[in-house]
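S.K.: Quick one: sequence and predicted model below, then my questions.
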Amino acid sequence: MELVTARIAETKKTMLRKRLKRILKFKLLYILLLPAFGWVFIFDYLPLYGISIAFMDYNVIQGFSGSEWVGLKYFRLLFESEMFRNAFKNTLLISLYKMISGFLCPILLALALNEIQAAWFKKTLQTAVYLPRFVSWVVYGGIITLLLSPETGVINKIIEFFGGKSVYLLVEPAYFRTILVVTDAMKEMGWAAIIYIAAIAGLNPEVYEAATMDGATRFSRIFHITLPGITGTIIVIFILKVGYIMSAGLDQVINLYNPMVFEMGDILDTYIYRIGIEQFNLSLAAAADFIKGVIGLAMVLLANQIAKRINDSGIF
């Protein structure tokens, strides 16, 4: 037993020496990482102390040390609030719809772009679908408002051309969630497709050539070569997206919603903004944000475990 323990200790020492040698060998690269680590520590980890605001009756003047601890008071207030429950439900629904569309559309776009043979057309189309990503939601929201206008909007002009009646879509609660999902997919899918295009580019072209020589059709090559080849990338992206299940897009919603669609469009982000910034109830806003974070973390862990069981692939 003592011999086994000694061997384990010696193995650990050997591994430690190898790691130290590796660090010394690539010391310049590790030094380059220090600013990034510093940034993450200062702006991501230090602010975590602010979570304590959710458990105290926080007063800006008294600060953290002078404010009274109240336990789960604000969490109880949240779950008793009809407005919070409505925002929670809207967030889940909108985020779920966005996650499905935002997950599938980039994959389909990447597959379609990969099949285009004309290089000039492929590059032009790639640029066109990437551009919306670089436009802020303030500008993009204004464009959407103009497109959906009942008087000058292109969408309503098309509806009228086919004999329909113009509708102000942005003030109709029945259409608002659909508008959020569609416009978000249009804005983000081009940028999100870059990862899948890069993964497809890394596949062995000889496999495609062999499949073509064997008589495989284009769709057969997609389903039996391309998709299986990028399965790992798809799983990782899906797990990361699940982590944002409680983030339905503050910038988008706050630029598009209005009192007419408030009940269908109010989400946790707008609720936190309203409670924390406008009403300055920081403790209640922190409690709502804490719930968001906990659910997001739980969903990532759950999705990662499911992915590892199904395909033995995950992010950790």
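M.R.: In hand now; what should we look at? Residues are numbered from 1 along each chain as shown.
S.K.: only C-alpha atoms for contact and neighbour calcs from this point on.
M.R.: Noted.
S.K.: what residues does stretch 254-264 touch?
M.R.: Stretch 254-264 has contacts (Cα atoms under 8 Å, 6 or more residues apart in numbering) with 86, 90, 137-138, 141, 145, 170-173, 176-177, 265, 270.
S.K.: ok, now with 10 Å
M.R.: The contact list for stretch 254-264, computed with Cα atoms under 10 Å, 6 or more residues apart in numbering, reads 83, 86-87, 89-91, 93-94, 137-142, 144-145, 170-177, 179-180, 265-267, 269-270, 273.
S.K.: Can you flag the buried ones in the residues you listed?
M.R.: 83, 86-87, 89-91, 93-94, 137, 140-141, 144-145, 170-171, 173, 176-177, 179-180, 265-267, 269-270, 273 (16 or more other Cα atoms under 10 Å).
S.K.: and the comparison structure, right after this:
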Amino acid sequence: MRSGKQTNRASQAYVPVVANRIRRVNWKRGIPLYLMIFPGFLYFVIFKYIPMGGLVIAFQEYDPFSGFIESPWVGLDHFQRLFTDADFWTLLRNTLMLSALNLFLFFPAPILFAILLNEAKKSWFRRIVQTVIYMPHFLSWVVVVSITTLLLATQDGAINNLLAGMGYERIEWLTSSDYFRGVYVAQNIWKESGWNAIIFLAALAAVDPTLYEAAVVDGANRWRQVWHITLPALKSTIVILFILRLGQIMDLGFEHILLLQNPVNLDVADVFDTYVYRNGVLQGNFSYSTAVGIFKSVIGLLLIVLANRLAKAFGHEGVY
């Protein structure tokens, strides 16, 4: 009996030693992965988390010469100024309208591209199309807007010259409020849809080909295969990316909007990003600019939390 008890005690004492050795071995094996992760981790710490300490200036009348500590506190004055500004509701309307167009027109475009490429049978054709639709992503918005200006200029634009040659009137694409939103969304689709389709193509690459073979045996045509196999395979990816997209609903791309703006279309083109640049940064109102940024971030956070809960309520995986 004593020997049995001694054996049990020895085995119990041996288990933690083995577990510690296993942890050390696993840690050593993971060192290359930790080294790969470290630059990205360092980037987020330096450029994302440490600057969050500067959010305190939204509650101060920040003076660069006085610093964070000695700048006077003003509480919620900057937020009150934002919500009582005469342009607030115009900015909110324009921002939400453009974001809604992005959600319902731009967001589905990469999904459609991915499905169409997945259905292509010729590998050489698929590679050529992928290269062509990926290339615009590497162009800056300055180049994209410049190309658009050359095509849509009222007097000497290529498209207006074509319309005039066909006997139609010239259209003021860039100097009319009626066409700004359409031009903005069309540029987004042309530039970023191909690049955003990569993640959906990666999800489709994991689909078992035997599922399509079984569907063919059962008599399913191409549309049925897309509806019952391809789309269900993309469902979780679509839900997660849609939730993340809602978090960026107040961010429309400052450079893109600014380059398309002009005094004529400002009533539909002015959004929070350009408003902050014009009334905050250029005038040195850093505290006010930070307050607007906090407002945008809070809206994005609330939308992510709400969308995540709705996704889980409907049986989908959320982002957390």
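M.R.: Everything's here; your move. These numbers come from a predicted model, not from an experiment.
S.K.: Which ones among the contacts of stretch 254-264 of structure 1 map onto helices?
M.R.: Within these, residues falling in helices by DSSP state H are 83, 86-87, 89-91, 93-94, 137-142, 144-145, 173-177, 179-180, 265, 269-270, 273.
S.K.: In contact with Tyr168 of structure 1, which residues are there?
M.R.: Residues near Tyr168 of structure 1 by Cα under 10 Å, 6+ apart: Thr145, Leu148, Ser149, Pro150, Glu151, Gly153, Asn156, Tyr175.
S.K.: Distance-wise, check the corresponding residue of structure 2 for it relative to Asn161 of structure 2.
M.R.: Matched by TM-score structural alignment, Tyr168 of structure 1 corresponds to Glu172 in structure 2. To Asn161 of structure 2, Glu172 of structure 2 is 12 Å away according to Cα to Cα, to the nearest Å.
S.K.: go on, Val18 of structure 2?
M.R.: 79 Å.
S.K.: Looking at those two, which one has more neighbours?
M.R.: Ranked by neighbour count (other Cα atoms under 10 Å), Val18 of structure 2 and Asn161 place Asn161 first, with 19 against 11.
S.K.: Shouldn't that one be within a helix?
M.R.: Yes: assessed with DSSP: H, G, I helix; E, B strand; the rest coil, Asn161 of structure 2 lies in a helix.
S.K.: corresponding residue for it in structure 1?
M.R.: In structure 1, Asn161 of structure 2 lands on Lys157 (TM-score structural alignment).
S.K.: neighbours of Phe106 of structure 2, just the number please.
M.R.: 20.
S.K.: Map it onto structure 1.
M.R.: Mapped onto structure 1 by TM-score structural alignment, Phe106 of structure 2 lines up with Gly102.
S.K.: Over to Asn221 of structure 2?
M.R.: Checking TM-score structural alignment: Asn221 of structure 2 goes with Thr217.
S.K.: residues in contact with that match?
M.R.: The contact partners of Thr217 of structure 1, by Cα under 10 Å, 6+ apart, come to Ala211.
S.K.: Could you measure from it over to Ile225 of structure 1?
M.R.: From Thr217 of structure 1 to Ile225 of structure 1 the distance is 11 Å (Cα to Cα).
S.K.: now swap in Leu256 of structure 1 and tell me
M.R.: Note on Leu256 of structure 1: its distance to Ile225 of structure 1, by Cα to Cα, is 41 Å.
S.K.: Check Lys122 of structure 1 too.
M.R.: The value you get for Lys122 of structure 1 to Ile225 of structure 1, if Cα to Cα is used, is 21 Å.
S.K.: Over to Ile239 of structure 1?
M.R.: Separation of Ile239 of structure 1 from Ile225 of structure 1 (Cα to Cα): 22 Å.
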